[in-house]
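In: I'll drop the sequence and a predicted model, then ask my questions.
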Amino acid sequence: MNAYLHRSEERGHVKAGWLDTKHSFSFGSWYNPKYMGVSVLRVINDDRIAAHNGFGTHPHDNMEILTCVLDGTISHKDSMGNERHISAGEWQLMSAGTGVQHSEINQGDVPVHMLQIWIHPNVRDAEPNYQQIKLDPREQPNQWHLIVGPNEQAPMHIRQQAEVKTAVLEAGQSLNVQATQQLNYVHVIHGEVQIGEHTVKAGDALLFAEHADIQATEESQMIWFDLPGK
């Protein structure tokens, strides 16, 4: 199996007051030319946000921004008029398009743990858009759940020929990965899985082109990015 293993300890670690974050790819003050993204996938930030803190109002444009809340609740407000709460088991997709201002604040008394994921769009300067769903893979383990995809039948529609799926895999169970595009990038949120000859632990990710079986050595959650070759 021809694959590249991106180890958790190779991620950038930035701790600044209320924010404790790990960057899979170069972001903000952490830069490593070796890690600039995979295909159209540009950012995976593993953020822990202290109580009563967060990201104040700031702008984005021409980026598909996917938020996955793992613990706690984050409060979102944007220039499109959306004011929403995203809790554990919920997902938000903000298509920034021509430009949007937004904030993400932890208004609660406990830390928030979430992933922020950025994907380059294949359409520039489109109208900004907001989508949100509840989909907790713990409720239906041992199967892939589609989160975003390029067609309108997906739970949330992304402006790119890419799919994002998630699964919770119980110990001893297995799932198959076979790209509909050209590249697979499997990021393990927690637990440990075996993909071919590779042991992939929490915070690790594996990039490969061919299909493969994933077997969990302990209960694990993963995100699978099905990406175009680039």
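Out: Yep, that arrived.
In: contacts, neighbours, all on C-alpha from now
Out: Fine.
In: distance of the most centrally placed residue in the chain from Val43?
Out: What sits nearest the mean C-alpha location of the chain, by Cα atoms, centre = their mean, is Ile117, with 4.2 Å. Going from Ile117 to Val43 by Cα to Cα, to the nearest Å gives 5 Å.
In: Check the gap between Asn2 and Ala88 for me.
Out: Asn2 is 35 Å from Ala88, by Cα to Cα.
In: Looking at the two, which one has more neighbours?
Out: Set Asn2 next to Ala88 and count neighbours by other Cα atoms under 10 Å: Ala88 wins out with 18 against 8.
In: Could you double-check that that one lies in contact with Val69?
Out: Yes: under the criterion of Cα atoms under 8 Å, Ala88 makes contact with Val69 at 4.7 Å.
In: follow-up on the earlier one: quick one: contacts for the residue nearest to the centre of the chain?
Out: Listed by Cα atoms under 8 Å, 6 or more residues apart in numbering, the contact set of Ile117 reads Leu41, Arg42, Val43, Ile44, Asn45, Ile65, Leu66, Thr67.
In: Adding neighbour count as columns, could you present those in CSV?
Out: Output for these, formatted as CSV (neighbours: other Cα atoms under 10 Å):
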residue, neighbour count
Leu41, 21
Arg42, 20
Val43, 23
Ile44, 22
Asn45, 22
Ile65, 21
Leu66, 24
Thr67, 20
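In: quick one: which of these sit in strands?
Out: Using DSSP state E, Leu41, Arg42, Val43, Ile44, Asn45, Ile65, Leu66, Thr67 are the members of those that sit in strands.
In: Included below, for side-by-side comparison, is a second structure:
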Amino acid sequence: MQAYLHRSEDRGHVQAGWLDTRHSFSFGSWHDPKYMGVSALRVINDDHIAGNQGFGTHPHDNMEILTCVLSGAISHKDSMGNEGDIKAGEWQLMSAGTGVRHSEMNRFDEPVHLLQIWVIPNVQDAEPTYQQVACDPNDAPNQWHLIAGTTDQALMHIRQNAEIRSAVLNAGQSLNVDVVKRVNYVHLIKGEVNIGEHTVRAGDALVFEENAVIQASEDSQMIWFNLP
């Protein structure tokens, strides 16, 4: 299987007081021309945010912004009138469209661990929208959960010809990745898996364009991006 392995240690690491983050792709003060995204996937930031800290109100436009909370909770507020907490096991999708202002604050004492993901939309200047769902793959392991896509089967609708799936895979179990000549990016959140001849560890990702089997050598959690 032809594939490219993006190692965790090649990610950018920025620690600035209350924020400890690793960037899979160039973002903010960290820039590497080798890592500018894959297909429509532009950002995966692995953020640890200290208690009673966070991102104050700031603007975005023309970007599909997903938040996956892994532990703790983050409080969201935006110019569309949405306000509330996103807890561990929940996902948020903010389609910024023509423009939205928002804040993401950890108003609790405990730190929060989350992934912030940006996907470039295939529609420009659309009306901003907000979606939030609960889907903790720990509750139903060893299967794919279609978090975002363009069909009715997806829990949230994304403005791009892409599908985003999440899974927890127990040690010794396997999952198929069935593709149709598309770009696939599997990001491993925790654990260790084998995909073809490649060993993928926590923080790593594998880019490939062929069908594959993911075999877990230890309890693992991952996100699969099926991209145009």
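Out: Received the coordinates, thanks. Please read these numbers as outputs of a predicted model, since none were measured by experiment.
In: quick revisit: kindly reformat the contacts of Ile117 of structure 1 as a markdown table containing distance to Arg124 of structure 1.
Out: Formatted as a markdown table, the contacts of Ile117 of structure 1 follow (distance: Cα to Cα, whole Å):
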| residue | distance to Arg124 of structure 1 |
| --- | --- |
| Leu41 | 16 |
| Arg42 | 16 |
| Val43 | 18 |
| Ile44 | 21 |
| Asn45 | 23 |
| Ile65 | 14 |
| Leu66 | 17 |
| Thr67 | 21 |
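In: I'd like to know which of the residues you listed is nearest to Gln215 of structure 1.
Out: Proximity to Gln215 of structure 1 was ranked across these by Cα to Cα; first place goes to Ile44, at 23.1 Å.
In: so what's the closest one closest to, chain neighbours aside?
Out: Spatial nearest neighbour of Ile44 of structure 1, excluding adjacent residues (Cα to Cα, 6 or more residues apart in numbering): Ile117 at 4.6 Å.
In: Which element is encountered next along the chain beyond whichever helix or strand that neighbour is part of?
Out: Using DSSP states H and E, Ile117 of structure 1 sits in strand 112-119. Sequence-wise, the next helix or strand downstream of strand 112-119 of structure 1 (DSSP H and E) is strand 129-134.
In: Whatever helix or strand comes next after that next one vs structure 2, mean deviation?
Out: Sequence-wise, the next helix or strand downstream of strand 129-134 of structure 1 (DSSP H and E) is strand 145-149. Superposing on structure 2 places strand 145-149 of structure 1 at an average distance of 0.2 Å from its equivalents, by mean Cα distance after the TM-score superposition for structure 1.
In: which strands and helices sit next to strand 145-149 of structure 1?
Out: Packing partners of strand 145-149 of structure 1 (3 or more Cα pairs under 8 Å, 6 or more residues apart in numbering; DSSP states H and E): strand 156-157, strand 163-169.
In: okay, the shortest one sits on what stretch of structure 2?
Out: The reference is to strand 156-157 of structure 1. Per the alignment by TM-score structural alignment, strand 156-157 of structure 1 matches residues 156-157 in structure 2.
In: Identify the residues contacting His102 of structure 1.
Out: Counting by Cα under 8 Å, 6+ apart, the residues that His102 of structure 1 touches are Gly56, Thr57, His58, Pro59, His76, Lys77, Asp78, Ser79.
In: Recalculate using a threshold of 10 Å.
Out: His102 of structure 1 sits next to 55-60, 76-83, 94, 96 when contact means Cα atoms under 10 Å, 6 or more residues apart in numbering.
In: next one: Ser174 of structure 1
Out: Asn142, Gln143, Val193, Gln194, Ile195, Asp213, Ile214, Gln215, Ala216, Thr217.
In: Among those, which ones are in strands?
Out: Using DSSP E, the contacts of Ser174 of structure 1 in strands are Val193, Gln194, Ile195, Asp213, Ile214, Gln215, Ala216.
In: List only buried entries from these.
Out: For those, a burial check counting by 16 or more other Cα atoms under 10 Å picks out Val193, Ile195, Ile214, Gln215, Ala216.
In: Chain neighbours aside, what residue packs nearest to the fourth one?
Out: Nearest non-adjacent residue to Gln215 of structure 1, counting by Cα to Cα, 6+ apart: Ser174, 4.2 Å away.
In: Trace the residue nearest to the centre of structure 1 over to structure 2, please.
Out: So Ile117 of structure 1 corresponds to Ile117, using TM-score structural alignment.
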